[in-house]
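>>> Pasting a predicted model and its sequence here:
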Amino acid sequence: MGVKVPRVRSGRWRCAGDCVELRCSVSQCAEGGGLWIWFLDPTDARWQALLAHPQACSFHHPAWMRLLQESYGYRPFVAAVPDGDGGVRAGLPIMEVHSVLTGRRWVALPFSDYCYPLAVDGAALEALTEGLVSQCTRRGAPCLEVRASLAHDGARAESTCLWHRIPLDDEASTWRRVARMHKGNTRQAERQGVSVVARTDLQAMHAFYHLHTITRRRHGVPVQPWDFFARLATLLATGYGFIALAMKDGQCVAAGVFLHWGETLIFKYAASDPERLELRPNNLIYAYALRWGCQNGYRYLDLGKTEVGQDGLCAFKRRWGAQEEPLIYSYVGGEQSRGMSAWLSKGMGMVIRHTPAWVCRASGALLYRHFG
């Protein structure tokens, strides 16, 4: 078997024509010669045609991959299985991460809570999985991290987080599933004069980022670089999502960043002013998102991942009517990156909490690209 393109050197791949084709020795080949795995550019029309799949969400979209590429320098591509008629029948967006701290990895996808392979049927999914495992278990191949479950003996599964997602029906039915406590807190926010506005401009993103830095610093966690959020604001302005600002007397007291594509509205980032939590602004943002999703025809409101053990946050999300399930990540080949050691993470948290905000921002600018 072998590679049907010029030899790959220094851990890099490059396209020959409109895609890279890797021959993988797998049993599913109809003609006995092996299975072709295409590596496509994310803007390729064949991949974009597959985005009509019901499981496709914002994380599968080429615009999200371009944002990560421009912000962190990752190399984007899509691993795809051809359908024999010029199109593709399965695909998975991947980014190649080169880091002096975490090594060379293929991640589907960095800074994305999950990223399911898209396939027209079970056979196509099996072919894609088999092809990726075959490719990434070769000597010198990078470790593959897929933020989804891969049904294959060659994939190692790990779950350290829970995933919460609210099914959306009509607004009245969806609101009935919300716990009485959340409904009461929402009414309390409204009585105290809090209101929510949805915007996509840079000024709104600045308001969010100010609160986001406060929130991350309070938790002792580095904050993502401002450049990432500035680019994200540009993306939102093209119809990719919005920023929900909870306002009280002209001041932003809480904010959320939402992405939407396909059937899912994703609550990606949240932040609030710790001095104004008695106003219950976060409840009002959740309620706004739930109603907005129903009114605009989305099937799910995704509340993102929560680490196992954060029982209070899990309960908070379930009370909005969210379904809870384990979030499984799969690893193929090599050793997966474990991120920062516990002692380093704890030490950094103490430093961030007790130093000026610029330390929180600077540490994020330095470290985030290595741990995506």
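Everything's here; your move. These numbers were taken from a predicted model, which means no experiment stands behind them. Numbering: from 1, shown residues only.

>>> contacts, neighbours, all on C-alpha from now
Fine.

>>> residue boundaries of the strands in the protein?
19-24, 35-40, 75-82, 88-99, 103-108, 118-119, 143-146, 156-167, 195-199, 241-248, 251-261, 264-272, 300-307, 323-332 (DSSP state E).

>>> residues making contact with the fifth one?
The set of residues external to strand 103-108 that reach it, using C-alpha atoms under 8 Å, 6 or more residues apart in numbering, is 92-98, 114-115, 142-147, 337.

>>> Nearest to G304 among those?
Y114 (8.8 Å; C-alpha to C-alpha).

>>> A148 is in contact with the closest one, correct?
Yes - Y114 lies in contact with A148 (C-alpha atoms under 8 Å); the separation is 6.0 Å.

>>> okay, and the common contacts of these two?
L327.

>>> And the closest residue to Y288 other than its chain neighbours, how far from L168?
Once flanking residues are discounted, Y288 sits nearest to V196: 7.2 Å by C-alpha to C-alpha, 6 or more residues apart in numbering. Separation of V196 from L168 (C-alpha to C-alpha, to the nearest Å): 20 Å.

>>> here's the one I want to compare it with:
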Amino acid sequence: MNIVHLQDAYDEALWEQYVLNHPQASGYHLLAWRGVIQQVFGHATPYLMVKDGEGKVRGVLPLVFTKSPMFGRFLTSMAFFNYGGVLADDAEAARALLNAAAVTAQEVGAAHIELRQEEPLATEWPVRSKKVSMRLALPPDYETLLKAFPSKLRSQVRRAQKEGMEVRIGGTELLGDYYRVFARCMRDLGTPVYEKGFFEAILKTFPKEVRLCVVSLNGSPLASGLLYGFRNRLEIPWAASDKRYSRLSPNMLLYGAVLEFACREGFKEFDFGRSSVDSGTYRFKAQWGAQPHQLHWYYWLSEGRRIPELNPDNPKFKAAIALWKRFPVPVANLVGPHLVKYLP
């Protein structure tokens, strides 16, 4: 087995072909995401490929190297997204990539590696299984799906419609309204927000695969989401709503609209994103009929290190989150992008 650090156009073409032909690939294994991360965040991206003795690609592993003034140095696959990790033909190729990743971590002085796997790996690396992704199998038409919803859920969707809310699904022309809702929602959650340029880069890089959905009332956006389609699955990695209008249920109309869009476009599965079991977001997604799919996050740790807790559930961040919620939205929008680039 030979490890290749992805650099030239020839190997990039082999990488892309391998990902597109592998049945377990996620959209985030595609090389285009490397360009988005480099352009927007400026992080180094050591992408590892393993070949056999005949030069055939046997596996790939995309990595993002973060040098954070707050949390130190670490590698993630994939940073900022739900999925990534090792994609390989067999256990032998996977082990070669894991060993190469550990060597890379030591070379750059990383304290840990985090791999966000959809399926289990045959490895002794410690694993955390606290998260699931909530997925809904889709029928060919939305009316069939609508009939399967609980009556309370259907009434909440209709309520938003009766208020006269408008649903728009499109591209960059909706970016301003999408971001307006998203930024306020992140402030309300106490979470630093991505810069608008991040989403602009995604839209430009994936003009066919990515759509924005915005729910508005009298011209004011109240809920929004970003949709990413890969193969037969449509995912909503980012969704937001303005809590000041929660009683009008714009978020329910948002999800109803994107599920209708998913059926209309021929997707077979809708991915609501990751949640902790029995959390509020888990129950929200479950009411639509979504079922949990166990996620497996594996860690390589430098000597003496413990699995990191770089998430909002860590009590250490409670005071910072509470403070962030008090910031005016323009201030949060100004400061947030300088911090969130260092959060995986």
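Received the coordinates, thanks. Treat the numbers as computed from the prediction; the structure is a model and nothing was measured.

>>> where does the TM-score land?
The pair, once superposed, lands on a TM-score of 0.86 when counted by TM-score structural alignment, normalised by the length of the second structure; 333 aligned residues with a C-alpha RMSD of 2.7 Å.

>>> thinking again about what came up before, and V196 and L168 of the first structure? Which one has more around it.
Shown here are V196 of the first structure and L168; by other C-alpha atoms under 10 Å, L168 has more neighbours (24 against 21).

>>> Could you pull up the residues touching the aligned residue in the second structure for that one?
By TM-score structural alignment, L168 of the first structure lines up with L138 in the second structure. For L138 of the second structure, the contact set (C-alpha under 8 Å, 6+ apart) comprises L145, A262, C263, F267, K268, E269, F270.

>>> again, but for L303 of the first structure
W163, H164, R165, I166, I266, F267, K268, K317, A322.

>>> among those residues, which two are most distant?
K268 and A322 (15.3 Å).

>>> more neighbours, these two?
Taking neighbours as other C-alpha under 10 Å, K268 of the first structure and A322 compare with A322 leading, 23 against 17.

>>> so that one touches I166, yeah?
Yes - taking contacts as C-alpha under 8 Å, A322 of the first structure lies within contact range of I166: 4.1 Å.

>>> Show me what counts as buried in stretch 128-147 of the first structure.
By neighbour count on 16 or more other C-alpha atoms under 10 Å, the buried set for stretch 128-147 of the first structure is 128-137, 141-147.

>>> What is the end-to-end distance of it?
End-to-end distance for stretch 128-147 of the first structure: 15 Å, by C-alpha to C-alpha.

>>> Would you mark the buried spots in stretch 173-189 of the first structure?
Neighbour-count burial for stretch 173-189 of the first structure [16+ other C-alpha under 10 Å]: T174, W175, V178, H182, K183, N185, T186, Q188, A189.

>>> actually stretch 91-109 of the first structure, not the one I wrote
Quick answer for stretch 91-109 of the first structure (16+ other C-alpha under 10 Å): 91-98, 102, 104-109.

>>> For these, name the two members farthest from one another.
With C-alpha to C-alpha as the measure, no two of the buried residues of stretch 91-109 of the first structure lie farther apart than G91 and T102, at 25.4 Å.

>>> And for the residue sitting nearest the centre point of the first structure, nearest residue in space, chain neighbours not counted?
In the first structure, the residue lying closest to the centroid (C-alpha atoms, centre = their mean) is S112, at 1.7 Å. Using C-alpha to C-alpha, 6+ apart and skipping the chain neighbours, the partner closest in space to S112 of the first structure is F59 (6.4 Å).

>>> What's that neighbour aligned with over in the second structure?
So F59 of the first structure corresponds to Y28, using TM-score structural alignment.

>>> Which stretch among the strands of the first structure approaches I214 of the first structure most closely?
Closest among the strands of the first structure, using C-alpha to C-alpha: strand 264-272, at 8.0 Å.

>>> Could you give the residue range in the second structure aligned to the closest one?
Using TM-score structural alignment, strand 264-272 of the first structure pairs with 233-241 in the second structure.

>>> Comparing that stretch with the first structure, how large is the average distance?
For stretch 233-241 of the second structure, the mean distance to aligned residues of the first structure following superposition is 1.3 Å (mean C-alpha distance after the TM-score superposition for the first structure).

>>> in the first structure, which spans are helices?
45-50, 62-72, 122-136, 171-176, 180-191, 202-219, 226-235, 281-295, 311-318, 342-353, 357-367 (DSSP state H).

>>> Would you reformat these as JSON lines and include distance to D273 of the first structure?
Compiled in JSON lines, these are given as follows (distance: least, C-alpha to C-alpha, whole Å):
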{"stretch": "helix 45-50", "distance to D273 of the first structure": "39"}
{"stretch": "helix 62-72", "distance to D273 of the first structure": "27"}
{"stretch": "helix 122-136", "distance to D273 of the first structure": "44"}
{"stretch": "helix 171-176", "distance to D273 of the first structure": "26"}
{"stretch": "helix 180-191", "distance to D273 of the first structure": "14"}
{"stretch": "helix 202-219", "distance to D273 of the first structure": "6"}
{"stretch": "helix 226-235", "distance to D273 of the first structure": "19"}
{"stretch": "helix 281-295", "distance to D273 of the first structure": "9"}
{"stretch": "helix 311-318", "distance to D273 of the first structure": "17"}
{"stretch": "helix 342-353", "distance to D273 of the first structure": "16"}
{"stretch": "helix 357-367", "distance to D273 of the first structure": "15"}
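
>>> Of all the ones you listed, which one comes closest to S272 of the first structure?
Nearest of these (C-alpha to C-alpha): helix 202-219, 5.5 Å.

>>> what comes up buried for the closest one?
In helix 202-219 of the first structure, counting by 16+ other C-alpha under 10 Å, buried: 202, 204-205, 207-218.

>>> tilt between it and strand 264-272?
Per axes from the mean of the first three to the mean of the last three C-alpha atoms, to 10 degrees, the angle that helix 202-219 of the first structure makes with strand 264-272 is 70 degrees.
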